[in-house]
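Asker: With the sequence up front, the predicted model follows.
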Amino acid sequence: MAAKASLKVKAKGKGSKGSSSSSSSKYELFKDWTNWSLKKAKVATHYGFIPLIIVLGMKSDPNTHLFQLLSPV
């Protein structure tokens, strides 16, 4: 597998000192938090989707058992 390249946003130009560095760090913090939360949501969705469908199927109006939900007939 190829290694992932990390993208870093750096302030360019004359106004790179001062308040723009704090806003850049806030942006980096927001971007890192968003990426972390989306990765966790992806894992939760991946492992939780089929159990959710099974639980919803077991609580449906005609009460079904787990074997009835999983059998092909």
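Answerer: Nice, I can see it.
Asker: Going by C-alpha atoms from here, please, whenever you check contacts or count neighbours.
Answerer: OK.
Asker: Give the buried residues for the longest helix anywhere in the chain.
Answerer: Counting residues, the longest helix found in the chain (DSSP state H) is helix 19-58. By 16 or more other Cα atoms under 10 Å, the buried positions in helix 19-58 come out as 57-58.
Asker: In addition, the following structure is provided for comparison:
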Amino acid sequence: MASKVSFKGKGKAAAKGADERSAAKCMKEWSTWAMKKAKVITHYGFIPLIIVIGMNSEPKPQLYQLLSPV
């Protein structure tokens, strides 16, 4: 009763495909992470950026003049 042993080696082609899938998954995760961070930075940084640009323009307004609706 000899059992038949079969080796299903991945080989170079299968290993390369696994690496490509892994790299694609890593790239997708990284881009998702980066977009989430960019969204938060944009959300919380837009108003301060406008205030800083307004403070450095000519004529130089006071902070309350920038924040008042009139």
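Answerer: Noted; the coordinates are in hand. Since the structure is predicted, the reported quantities are computational estimates derived from the model, not experimental observations.
Asker: how big's the offset between the helix or strand following the longest helix of the first structure and the second structure?
Answerer: Per DSSP states H and E, the first helix or strand lying C-terminal to helix 19-58 of the first structure is helix 66-70. Compared with the second structure after fitting, helix 66-70 of the first structure deviates on average by 0.6 Å (mean Cα distance after the TM-score superposition for the first structure).
Asker: what's in contact with helix 66-70 of the first structure?
Answerer: 54, 57-58 (Cα atoms under 8 Å, 6 or more residues apart in numbering).
Asker: Counterpart of Ile41 of the second structure over in the first structure?
Answerer: Here Ile41 of the second structure is matched to Ala44 in the first structure, going by TM-score structural alignment.
Asker: now swap in Glu58 of the second structure and tell me
Answerer: Superposed on the first structure with TM-score structural alignment, Glu58 of the second structure falls opposite Asp61.
Asker: All set now, cheers.
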